[in-house]
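sequence plus predicted model, see below.
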Amino acid sequence: MKILVASGNAKKLRELETVLAEFSIAGVELVSLKDVEPYPEPPETGLTFEENALIKARAGAAATGLACVADDSGIAVEALNGMPGVLSARWSGDHGDDQANNDLLLAQMSDIDHRAAAFVSCCALDVPAELSPDGQPREITAEGRWEGALLREPRGENGFGYDPLFEPADCPGRSSAELSPDEKNERSHRGAALRVLAPEIAKLVGA
């Protein structure tokens, strides 16, 4: 069964592949946005990670007829009342400019000692009725959190986004960008959410 991962980021496909392998789920072929006919990607107008994940999953399923997994994620900083939150990817104004986003967040937090933060991810699975075991369309969402703290300067070359600024509570002394892919997959917010969705994916393939 093909399942669309509504992203062009190969790392997100590998993360879901790893989770499916953990659950011994076979019979699933993951495809990315690069593997399907282009379709208009909807604006992420939701006020929560869950709303945005559902927007993307619904659009992918409607456009391709495939079951679709999508996620929305970001960093939530306690001292900023949970921001950047859903605005993480465009915190500096330009969507996806990691350097500018990181620089702005560091500047905003430069005089603040309370550095508690968390990576948050919501993953959504949209299943068209014709692919659902009971013939009914299904939507499932799951949230994962990775608690930690915001560093005062970037460290590490792995990962993307805010990884160089985030020190996980379960890996003190290292940034998320200093972890290996395997270490990150074991702990990450997205991995936690995907592990909740995995049993639902298993039902689709009769695993």
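Everything's here; your move.

please count neighbours and contacts with C-alpha atoms only from this point.
OK.

quick one: the strands in this structure, in order.
In the chain, the strands defined using DSSP state E lie at 2-5, 29-32, 67-77, 83-84, 116-127, 138-150, 166-168.

columns distance to L194 and mean neighbour count on top of those, output as JSON lines?
Output for these, formatted as JSON lines (distance: least, C-alpha to C-alpha, whole Å; neighbours: other C-alpha atoms under 10 Å):
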{"stretch": "strand 2-5", "distance to L194": "12", "mean neighbour count": "22"}
{"stretch": "strand 29-32", "distance to L194": "14", "mean neighbour count": "16"}
{"stretch": "strand 67-77", "distance to L194": "9", "mean neighbour count": "26"}
{"stretch": "strand 83-84", "distance to L194": "22", "mean neighbour count": "18"}
{"stretch": "strand 116-127", "distance to L194": "7", "mean neighbour count": "26"}
{"stretch": "strand 138-150", "distance to L194": "7", "mean neighbour count": "20"}
{"stretch": "strand 166-168", "distance to L194": "19", "mean neighbour count": "26"}
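
one more structure, for comparison:
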Amino acid sequence: MNRTIVLASNNAGKLKEFSELLDPLGFSLRTQGEFNVPEADEPHPTFIENALAKARHASRLTGLAALADDSGVCANALEGAPGVFSARFAGEPKSDARNNSKLIEELAPYADKSAYYYCVLVLVRHANDPQPVIAEGRWDGEIIADARGQGGFGYDPHFWLPPLQKTAAELSAQEKNRLSHRGQALRVLVEKLR
């Protein structure tokens, strides 16, 4: 396998986070934008199908191995919503503030505010790889109505972590990377690649 992996994203934060763990293994991670790869459609109802579609798309257009992730927040009382629609829960254009407002409003009638962040990572060695490397992570918490903290993004200011008595937005970047769904999935992926 070529040691260059295309990240099926243009997110600089993800590139930095993933590179920190993959570089020591001898892999060079580059964003799909460096290869003029447009974003893939994400029409599927599950995280894994969307991540696999994004990885295959980037690999097909570059001829290289590709890594993709799909993640979101899932509220138990809402049968896992917003789930794969987390980034666009309140519609277009994407808005963290509107997404959070909608989630809080939809959870209001329920006593159960438990939720979890979920992430799946998919690495394909080539576009038709019949055995992609798959890693997942889950981070449990609760959704609170009042935003707390300045860090993170998305639902983090409303994602309460009872054992820590903090929201995800109140954690340092290092704490979040250690505890988060994405951090967990990335460590599983690294172990599989070793």
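Yes, it's here. Note that the structure is predicted; figures quoted are calculated from it, not measured.

sorry, back to before: right, and the strands of the first structure - which one's nearest L106 of the first structure?
strand 138-150 (8.6 Å; C-alpha to C-alpha).

residues contacting that closest one, please?
With contacts defined as C-alpha atoms under 8 Å, 6 or more residues apart in numbering, strand 138-150 of the first structure is touched by 50, 54, 77, 115-129, 132, 165-170, 187-194, 196-197.

do stretch 88-97 of the first structure as well
For stretch 88-97 of the first structure, using C-alpha under 8 Å, 6+ apart, the contacting residues are 73-75, 84, 98, 100-101, 104, 161.

so who does the corresponding residue of the second structure for G156 of the first structure touch?
Aligned counterpart of G156 of the first structure in the second structure: G149 (TM-score structural alignment). Neighbouring residues of G149 of the second structure by C-alpha under 8 Å, 6+ apart: 157, 167-170.

repeat for E17 of the first structure
For E17 of the first structure, the contact set (C-alpha under 8 Å, 6+ apart) comprises L30.

any idea how far it is from V31 of the first structure?
11 Å (C-alpha to C-alpha, to the nearest Å).

check R14 of the first structure too.
R14 of the first structure is 11 Å from V31 of the first structure, by C-alpha to C-alpha.

quick one, helices of the first structure?
Assigned by DSSP state H, the helices in the first structure fall at 10-22, 49-64, 98-108, 181-187, 189-205.

can I get the ones you listed in TSV including distance to K2 of the first structure?
Formatted as TSV, those follow (distance: least, C-alpha to C-alpha, whole Å):
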stretch	distance to K2 of the first structure
helix 10-22	12
helix 49-64	10
helix 98-108	31
helix 181-187	22
helix 189-205	10
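
mind checking the end-to-end distance for stretch 139-156 of the second structure?
End-to-end distance of stretch 139-156 of the second structure (C-alpha to C-alpha): 12 Å.

trace E183 of the first structure over to the second structure, please.
Here E183 of the first structure is matched to E175 in the second structure, going by TM-score structural alignment.

chain center to stretch 71-83 of the second structure, what's the gap?
A distance of 13 Å separates the centroid of the chain from that of stretch 71-83 of the second structure, by C-alpha atoms, centre = their mean, to the nearest Å.

counterpart of that stretch in the first structure, which residues?
Going by TM-score structural alignment: stretch 71-83 of the second structure matches residues 73-85.

please report the distance of the residue nearest the centre of the second structure from H158 of the second structure.
Closest to where the C-alpha atoms of the second structure average out (C-alpha atoms, centre = their mean) is S71, at 3.3 Å. As judged by C-alpha to C-alpha, S71 of the second structure and H158 of the second structure stand 17 Å apart.
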